[in-house]
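K.L.:
dropping a prediction and its sequence here:
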Amino acid sequence: MNRLQPLSEVRIVEAAARVADIGGYAAISMRNVGKELGVEAMSLYHHVASKDALLDALTDWIFAQIELPGSEAPWREGMTIRAASARNVLVSHPWALTLIDSRVNPGAALLRHHDAVIGCLRRGGFSVELAAQSFSVIDAYVYGFALTERNLPFDPETSDESVDFAGEVMPMLADYPHLAELVQHLTGSGEYSFSNQFAVGLDIILDELGRRLQAEAEAESGGW
């Protein structure tokens, strides 16, 4: 990082992201961001009005990292690309979910993000109501999956740690046969990765949305 570069809102927000990546959401402060940039905290206020303004800008920065569906992308491809990208961003920045939940002032990147997702669904034939429902369901899945990955007591990307964890919990499941069966089934091969389940769950959701889209189209055409 070149500390001789002039300060700007962009540099300050990027520094805040680095601070959060190292220390988590609680580490975000004007003092820590200033330290990351090699300047006094007071100098940041020439570019960012307050800590709240910084947090709003950082939230917008998160949404700017997410790949959006292209203007010509089929709806399913667009939703798959966007959901996978959103999950990757949230996993790369574990503090992002806490930040997003705390903010109420949408920025330009967030609005552009939402507009692009809704636009992709509308171009795919979704009614306004079904597009809104689909957006909510996909987001709930993406955010929930990322939150679970963040809180798992083992690395969700690897099979070794999940197998070791299964070995630790199996003795506690003697009175819970269905849980024991599930754990044994998932980890018995030694190849289970929780993270790999993301695409499977997303496909289940998109399959159902496709059926609802078809039903909506048939209802509008009188069943023909």
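P.N.:
Great, that's in hand.

K.L.:
from here on, just use CA atoms for contacts and neighbour counts.
P.N.:
Fine.

K.L.:
which helix or strand contains Q184?
P.N.:
helix 177-187 (DSSP states H and E).

K.L.:
list the helices and strands that helix packs on?
P.N.:
helix 159-169 (3 or more C-alpha pairs under 8 Å, 6 or more residues apart in numbering; DSSP states H and E).

K.L.:
list the buried residues for the helix it packs on?
P.N.:
For helix 159-169, burial by neighbour count (16 or more other C-alpha atoms under 10 Å) applies to 159-163, 166.

K.L.:
please apply the same query to stretch 6-24.
P.N.:
For stretch 6-24, by 16+ other C-alpha under 10 Å, it's 12-21, 24.

K.L.:
can I get these in CSV including distance to A84 and secondary structure?
P.N.:
Formatted as CSV, the buried residues of stretch 6-24 follow (distance: C-alpha to C-alpha, whole Å; DSSP: H, G, I helix; E, B strand; the rest coil):
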residue, distance to A84, secondary structure
I12, 27, helix
V13, 24, helix
E14, 22, helix
A15, 25, helix
A16, 24, helix
A17, 21, helix
R18, 22, helix
V19, 25, helix
A20, 22, helix
D21, 20, helix
G24, 23, coil
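
K.L.:
and the gap between V10 and A109?
P.N.:
As judged by C-alpha to C-alpha, to the nearest Å, V10 and A109 stand 13 Å apart.

K.L.:
please name the nearest non-neighbouring residue to A57.
P.N.:
Of all residues not flanking A57 in the chain, V13 sits nearest, at 6.7 Å (C-alpha to C-alpha, 6 or more residues apart in numbering).

K.L.:
against that first model, consider the following:
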Amino acid sequence: MAEQAETLRRTPLSRDRVLRAAVALADETGIESLSMRNLAQDLGVVPMALYKHVSNKDELLDGMIDVVVGEIDAPGSDADWKSAVRQRILSARRTLRRHPWAPLAIESRNMATPAILAYLDGVIGTLRAGGFSVDLAHHVMHAMGSRVLGFSQELFDASRRAGRSGRGEPDPPAALPPEIAARFPHVAEVALAAAHDDGSVLGQGCDDQFEFEFALDLLLDGIERLHRQGWASPREGRQSDG
């Protein structure tokens, strides 16, 4: 084992090796603790050596995201649009569960990385090949939101803390203060009823596997119904009439 580690340390640096080492380090310790200094230490090089391959921390994060997104499986070529989209999204979710820091990193970027753009282009391409109009495909992508990338942002988000974004265990749902619960009783009872499989939680709030697939299937069923009806947005209808 020691010989293997020493061999890796002697392997010449490349951009791919730097990015994959950064992904592995974030998997192990969380994205918050990742720095150019501790990445260089992990690779057995001086920090300045990294800057030949990534110009700064932002470029490092973009590259790490692209490494992760590159692990998402493409659907089978014989799948219908609904099965293909579902397969791709659930593969994205499995990928993010291997890299629990990735949703936070994706949310932090101001612009989509090339791999994310390619992934989204593939999802939209599947919809268009399935007969979707540009108008409907546009609204579908809005409705999916971050769910198309395998994670969701939820209403009952009392656990937005390091336990969910790092390697710690998520906290159980907590009751609202009595005065708040009395004022908003329906919110209180639903928030307290949140019981999730901690082993399948990704991201924050109610984003566990069951809730994720429940919402995904609701969306896909509704989208399928609109597609069969030949739905168009009111704006699109006005443009066609003109």
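P.N.:
That came in fine, so what should we check first? Just so it is clear, the model here is predicted, and its values are computed rather than measured.

K.L.:
quick one on the thing from earlier: determine which two of the buried residues of stretch 6-24 of structure 1 are furthest apart.
P.N.:
The two members of those with the most space between them (C-alpha to C-alpha) are I12 and G24, at 16.5 Å.

K.L.:
average offset between the host helix or strand of K35 of structure 1 and structure 2?
P.N.:
Secondary structure from DSSP H and E places K35 of structure 1 in helix 30-37. Helix 30-37 of structure 1, aligned to structure 2 and superposed, deviates on average by 1.2 Å (mean C-alpha distance after the TM-score superposition for structure 1).

K.L.:
can you report how many residues neighbour C120 of structure 1?
P.N.:
For C120 of structure 1, the neighbour count with other C-alpha atoms under 10 Å is 24.

K.L.:
ignore what I typed, I meant H178 of structure 1.
P.N.:
11.

K.L.:
could you do R82 of structure 1 as well?
P.N.:
22.

K.L.:
what do we get in structure 2 for it?
P.N.:
Using TM-score structural alignment as the criterion, R82 of structure 1 maps onto R88 of structure 2.

K.L.:
was I right about L43 of structure 2 contacting R9?
P.N.:
Yes. With contacts defined as C-alpha atoms under 8 Å, L43 of structure 2 counts as touching R9 at a distance of 5.9 Å.

K.L.:
could you check which of these two has the larger neighbour count?
P.N.:
L43 (21 against 14).

K.L.:
measure that one to F132 of structure 2 for me?
P.N.:
L43 of structure 2 is 47 Å from F132 of structure 2, by C-alpha to C-alpha.

K.L.:
one more: R183 of structure 2?
P.N.:
45 Å.

K.L.:
the two: which is more packed in?
P.N.:
With neighbours defined as other C-alpha under 10 Å, R183 of structure 2 and F132 compare such that F132 has more, 23 against 10.

K.L.:
OK, contacts around the more buried one?
P.N.:
H227 (C-alpha atoms under 8 Å, 6 or more residues apart in numbering).

K.L.:
need the counterpart of it in structure 1.
P.N.:
Using TM-score structural alignment, F132 of structure 2 lines up with F126 in structure 1.

K.L.:
which SSE is its match in?
P.N.:
With DSSP H and E as the criterion, F126 of structure 1 is inside neither a helix nor a strand.

K.L.:
reformat the buried residues of stretch 6-24 of structure 1 as TSV; add distance to I118 of structure 1.
P.N.:
Below are those laid out as TSV (distance: C-alpha to C-alpha, whole Å):
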residue	distance to I118 of structure 1
I12	31
V13	27
E14	28
A15	31
A16	30
A17	28
R18	31
V19	33
A20	30
D21	30
G24	31
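
K.L.:
quick one, helices of structure 1?
P.N.:
9-23, 30-37, 51-64, 75-92, 96-102, 108-123, 128-151, 159-169, 177-187, 197-220 (DSSP state H).
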